[in-house]
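Peer 1: this one's sequence-less:
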């Protein structure tokens, strides 16, 4: 009875984990990305310097994902989650004045590390305490924080920039405070490890490896829309600044609705088929405006890709948790996140080089879409092979 009373209600558990994803990814990553054009226009950073700063963030995310499990075990998940959220806010405040490139790079590196720690530790800790009846829904709703941050970046950040860069940075720091307050509430205890738990068997291990590869490939398809989409629409498709911003807002609405769609898919199809569906829809969404002319195809692409980002994240987390014992769930999710970070970093540099070439705009979306569809096919084939071998 006492152990049960120590666990907050499921709604509060989901709100706590969603607050972590809001601070770490929604604000720490996407809201910053919306600030970047203003930072360059006002001369705080050159375009080349902005590239170095962005690379520091990607490196930090990789470091955080690799170390998350170890750091959580060493210092405890709850203190690490709280400190990470605080450091995101401190990083925004510390960037509110023009400084050297190394200063911005330092805080973007810190934001990358802390974002990965929040993304790995908080969802893993919370998902294990959700009742079985709402575990799939709850696991997907955790990632509404990402969508809310994207929506914030599409709507309020441009208004903050109009008030001045200093106020914009400080506004982002203040925006972190409400979710940090939620994170300061009582967290559930870390589930005790079962010494009899073993790692995944050979069949499950192969399935887990396929999930890892598919998530790495998903990172390649993630880059075109999250890095180049608005710029591509404005500079290569003739969209006005406001029309491009509207498409980013549609993307944000998709990202907010994605967790609820993911929950419905997971309950009906299971995690494995949810991943196949998400990869197929995401790949189709990335390719659609390259194949079909007109505003409707562009808008459908914005919404579909936005919705599939949290669907993929929650799907990978749910599927890895199915394939490993509970005590290994955080480690497995951390590895998946680290592989995503590797794929994202490599794709960002490679696709940026292609994008700068003549005709590179459509090409990077074609590459992203084909890679996503290949990942969907890989997942489908692994499911067929697993059923023949008697695995789930």
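Peer 2: Thanks, I have the structure now. Here the structure is a predicted model, which is why all the values come from computation and not from measurement.
Peer 1: from here on, contacts and neighbour counts on C-alpha atoms
Peer 2: OK.
Peer 1: max-length helix in this protein?
Peer 2: When the chain is scanned for its longest helix (criterion: DSSP state H), the result is helix 241-291.
Peer 1: which residues belonging to whatever helix or strand comes next after that helix are considered buried?
Peer 2: Where DSSP states H and E defines the elements, the next helix or strand beyond helix 241-291 is helix 295-323. Neighbour-count burial for helix 295-323 flags 297-323 (criterion: 16 or more other C-alpha atoms under 10 Å).
Peer 1: what about residue 379, distance to residue 66?
Peer 2: Residue 379 sits 24 Å away from residue 66 when distances are taken as C-alpha to C-alpha, to the nearest Å.
Peer 1: please disregard the earlier target; I meant residue 210.
Peer 2: Plainly put, residue 210 is 19 Å away from residue 66 if you go by C-alpha to C-alpha.
Peer 1: one more to weigh against that first structure:
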């Protein structure tokens, strides 16, 4: 049964402080594996590009390498989840994320950085899938989508931390980007320790091989997810580069990234009632349409107020898309199929991410950095149209 808006927003907040605290600590998984490991690169990109003499296509290729690693990790996550369970898979992903971030600081050689970013992608997918399964089971136990939206909103904490710290650091020491990666690795190790005991479910974990990915009834959702993945990552990857090309002050870049993270952290309060009350297709369509509009808004004007609205709207929606897709999977498949189906969707997601940054960067090299925002707006709008036609039914 789908809870009403009042039922959807309340249960987790009314439960014991220990459970609320556990949900917040589990969200450190996306803070580390997404907010830090993946999205911090967009802030460090201008300094690394200048210091290492990269083109935009080369810069985008590192994000593509990260996404290819993410693709591999998504394939591994389904296997490891069935064999070890989501808790052990989550722990492994968190440890590998911290180690990959530390490895990014070791060398400025392009091949070494490609390897480190690929490893970070593998680790991030393990965390993403395993944590999503844990959050889904906790949401089922709580009869509320709150554990899912809280989990994915954790990426906002990592983004806000990066936005507040990295731009000023890169201004004072633009060639010292390795130290920034070391600091991010330290954050990831702390997040691993803090989230360790939160990565559990309130029922015996399913490790059998009986579950199967159920993509047939969800193919429209999967296609929309593919388009979203190829589009959204360009906004996050190249926003700082676009602003730097327009000679935006450092305080503005820092403020906008912090607002992006704050928007992502605030998203559960806004979207929990709608995910609980609206049909999944309507939620996903609304989110994707807002993302397309938010990215297009940054093209309309470069005024500080318009850019602030753009990043707040983007931050308040982009990490809720995986939450909405996860909720869709939970409602359209049996519990034993959640892990393999989520792993299959993450594979689709990773494929879109692998192509998107490189393609957007290559187009921008022949036009302008602003072309990356056009890319995001076009793909998210297309994804919204596809999602509007998908209405998956619950399993028998």
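Peer 2: Good, I have the coordinates. No experiment lies behind these values; they were computed from the predicted model shown.
Peer 1: now what about the TM-score between them?
Peer 2: The TM-score (TM-score structural alignment, normalised by the length of structure 1) is 0.84; 374 aligned residues with a C-alpha RMSD of 3.1 Å.
Peer 1: quick one on the thing from earlier: the more surrounded of residue 210 and residue 66 of structure 1?
Peer 2: Using other C-alpha atoms under 10 Å as the criterion, residue 210 of structure 1 and residue 66 rank with residue 66 on top: 23 against 18.
Peer 1: who's in contact with the closest residue to the more buried one other than its chain neighbours?
Peer 2: Nearest residue to residue 66 of structure 1 in three dimensions, chain neighbours excluded: residue 338, at 5.7 Å (C-alpha to C-alpha, 6 or more residues apart in numbering). Residues near residue 338 of structure 1 by C-alpha atoms under 8 Å, 6 or more residues apart in numbering: 61-63, 65-66.
Peer 1: also residue 123 of structure 1?
Peer 2: Going by C-alpha under 8 Å, 6+ apart, the list of residues near residue 123 of structure 1 reads 17, 139, 142.
Peer 1: map residue 316 of structure 2 onto structure 1.
Peer 2: Matched by TM-score structural alignment, residue 316 of structure 2 corresponds to residue 307 in structure 1.
Peer 1: map residue 146 of structure 2 onto structure 1.
Peer 2: Mapped onto structure 1 by TM-score structural alignment, residue 146 of structure 2 lines up with residue 137.
Peer 1: do you know how far that match is from residue 182 of structure 1?
Peer 2: Per C-alpha to C-alpha, residue 137 of structure 1 is found 20 Å from residue 182 of structure 1.
Peer 1: could you check how far the aligned residue in structure 1 for residue 365 of structure 2 is from residue 45 of structure 1?
Peer 2: Taking TM-score structural alignment, the alignment pairs residue 365 of structure 2 with residue 356 from structure 1. Distance, residue 356 of structure 1 to residue 45 of structure 1, by C-alpha to C-alpha: 20 Å.
Peer 1: okay, these two: which has more neighbours?
Peer 2: Neighbour tally, residue 356 of structure 1 and residue 45, criterion other C-alpha under 10 Å: the higher count belongs to residue 45, 21 against 10.
Peer 1: quick check: closest non-adjacent residue to the more buried one.
Peer 2: Using C-alpha to C-alpha, 6+ apart, the nearest residue to residue 45 of structure 1 is residue 39, at 6.1 Å.
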